[in-house]
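>>> Show me how the following folds:
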Amino acid sequence: MDGVFKAIAGDLGARYMDFRPEHGHQTDLDRGPFILFSYDSDFGNFASLLDREDVKILHLIRDPRDVVISAMHYHKASRESWLHEPIPGYDNLTYQRALQNLPTKFEQYLFEMDNSSASTLRDMERWRYGRANCFEARYEDLRRDEELVTWQRIMTFLGLDAEEQALGSRRFWQNSLFGGLSRLGNKHVRSGAIAQWRREFTPELADAFLKRFPNALQTLGYETNDAWVHELQQPAAPSMFSALRGLAAHHWEGLAGLIRSPSKF
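All right, here's what the predicted structure looks like:
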């Protein structure tokens, strides 16, 4: 969305402002058209801006379970500066290093749920839904919107005329995973798939998620109850053959290590 609307702003001659780095500087918003972009659902002291009659909003959410999955993998590898700054309470470790040091994906997901993703999900829950001037969209719908049906509805809602919509459609296609945005070599895209939680979430992880965010899925309309937990597959237990094969491999790796080790005599 950042890439889409930054390009649209350029096409239309509108000011483009990123809320995070320009926080506190959005004071002159009565001078011509503008696009104000925020990565989360919290506009802080500028929340009143959302109630202006001349302002239209596109609010985009994603399945909270996939938010956690995507964020964890992104934070393990991203070069964003905040991930490499020491955080209080973690022995001078950075967020990324603290995450990487955890030995299992289960623990890494828990860390993500207790930290960065926690604020993201709570902001999504606290958002005031039902605003007349807001189009509520879902990542899942846009990810499958190859015919640009949902995107056309969004552009119409935002007040773009036919010529502007043609420009907007081209920009959306250029920045979509089914269009011009390749996953290969893209630092922001690992998968982009919908419902990754079905293969990543175990019953144990689902229980941990529900303890932290008991109402998120119902509030956001992704589930009507907690029955989805019982549909998850238990991790497959290793067969006797694979267990023996793993033991044998470990044994031979140990012998190989002894052979490769220099003599102490």
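
>>> Going by C-alpha atoms from here, please, whenever you check contacts or count neighbours.
Will do.

>>> Might you report the residue contacts of the residue most central in space within the chain?
Nearest to the mean C-alpha position of the chain, counting by C-alpha atoms, centre = their mean, stands Val67 at 4.3 Å. Applying C-alpha atoms under 8 Å, 6 or more residues apart in numbering, we find Val67 in contact with Ser117.

>>> Let me know the secondary structure of it.
Judged by DSSP: H, G, I helix; E, B strand; the rest coil, the three-state class of Val67 is helix.

>>> I have a second one here; can you model it like the first so I can compare?
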Amino acid sequence: MTARYICIGTHHKTGTIWMRKVFRAIANEQNIPFMQCYRAKRLEDAAETGPHIIVNWSSSFPKQLINMDHARFLHIIRDPRDVLLSGMRYHRIAPLGNEKFLREERAEWDDLNYQDYLNAMPDDHTRLMFEMENKHDKTVGEMLKWRDLSAGATDRTADIKYEDLIEDTDCAQFRAILEGFAIEGLDIDKAVQSYWDKSLFGGLAKKDDRTDRVALHVASGKKAQWVTKLPREIAEPYAERYADALKTLGYAENSDWVNTCLPAAEIEAKSAA
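Reported below is the predicted structural model:
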């Protein structure tokens, strides 16, 4: 069956803002409908002919969409250790209007919201542990859930790591994905240009060219930041909790990586030098 729907699934801090910019640009440039879809009822608004860009920023597409033979899925994950670091940093400064969960107040947080409680903590160790046990745990769970959710669509899915995309500086991998999808009515050359224009290695290489929201989300687009920034004191409990997840997602076969992480005091000394 001819492919018509190109569906983009990400997770929190796995390139969501990047993909939103890219596929919004593709939609605008090529006059392709664009919509978010978290519930099956939303599919009533999907285009009956031609291409349609459908996104879900937690990769929780309704099963009815996943089962459609004319739907293709681009699914992006990221090293959870980097997601932890990026998430904690962003959640301290993110505009509350952009993230509903940051505004939620709880009694166990001294009636503060997520962001205020995070910022009230005495140090980054406490903040990272809090992040790990809350939003981060949910994000890792969503990344793991995708395998079961998409089980019936593996031949129509491109599972890709953020780390590979951020180094796709010649756009070859992105082009290959689109060529494999063969979406009816999609101009691949124009789509690849939009991808370049909205990427940190392309049109957004200069910080002055990034919007305020992109700048808030992106401290650095580099991969494996955990190697130099994740303290041993956090790495050890992280490995105990997420060793299986790291292996399943293809980021670490065992917990030997913990030994590469420096103690917090050494990381701080290197940063101050």
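
>>> got the contact list for Ala137 of structure 1?
Leu58, His59, Leu60, Ile61.

>>> And it, what's its match in structure 2?
When structure 2 is aligned by TM-score structural alignment, Ala137 of structure 1 is paired with Ile160.

>>> longest helix in structure 2, by residue count?
helix 232-248 (DSSP state H).

>>> What residues in structure 1 pair up with it?
Mapping helix 232-248 of structure 2 onto structure 1 (TM-score structural alignment) gives residues 203-219.

>>> Kindly report the same for stretch 8-15 of structure 2.
Stretch 8-15 of structure 2 corresponds to no residues in structure 1, going by TM-score structural alignment.

>>> ok, which stretches of the stretch 151-265 of structure 1 are helices?
162-174, 197-200, 203-212, 216-219, 240-260 (DSSP state H, counting those that start in this stretch).

>>> Need the ones you listed in JSON lines (columns: distance to Asp18 of structure 1 and mean neighbour count).
JSON lines is the format used below for the helices of the stretch 151-265 of structure 1 (distance: least, C-alpha to C-alpha, whole Å; neighbours: other C-alpha atoms under 10 Å):
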{"stretch": "helix 162-174", "distance to Asp18 of structure 1": "18", "mean neighbour count": "16"}
{"stretch": "helix 197-200", "distance to Asp18 of structure 1": "30", "mean neighbour count": "15"}
{"stretch": "helix 203-212", "distance to Asp18 of structure 1": "30", "mean neighbour count": "15"}
{"stretch": "helix 216-219", "distance to Asp18 of structure 1": "27", "mean neighbour count": "16"}
{"stretch": "helix 240-260", "distance to Asp18 of structure 1": "51", "mean neighbour count": "11"}
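
>>> Alignment lookup: Met88 of structure 2 to structure 1.
Aligned partner of Met88 of structure 2 by TM-score structural alignment: Met72.

>>> Which residues are in contact with that match?
Neighbouring residues of Met72 of structure 1 by C-alpha under 8 Å, 6+ apart: Gln108, Tyr109, Glu112.

>>> 10 Å - rerun?
If you count contacts by C-alpha atoms under 10 Å, 6 or more residues apart in numbering, Met72 of structure 1 has them with 66, 96, 99-100, 105, 108-113, 116-117.

>>> What is the nearest of those residues to Phe19 of structure 1?
Relative to Phe19 of structure 1, the closest of the contacts of Met72 of structure 1 is Ser116; by C-alpha to C-alpha it sits at 17.9 Å.

>>> After alignment, which residue of structure 2 pairs with the closest one?
Here Ser116 of structure 1 is matched to Lys135 in structure 2, going by TM-score structural alignment.

>>> measure its match to Leu186 of structure 2 for me?
The gap separating Lys135 of structure 2 from Leu186 of structure 2 is 36 Å, by C-alpha to C-alpha, to the nearest Å.

>>> Report the contact partners of the residue found closest to His75 of structure 1 once you drop the neighbours it is linked to in the chain.
Distances taken as C-alpha to C-alpha, 6 or more residues apart in numbering put Gln96 closest to His75 of structure 1, at 6.1 Å, once the chain neighbours are dropped. If you count contacts by C-alpha under 10 Å, 6+ apart, Gln96 of structure 1 has them with 72, 74-80, 82-87.

>>> and Gln96 of structure 1, which of the three is it?
Following three-state DSSP, Gln96 of structure 1 is assigned to helix.

>>> Just give me the match in structure 2 for it.
By TM-score structural alignment, Gln96 of structure 1 lines up with Gln115.
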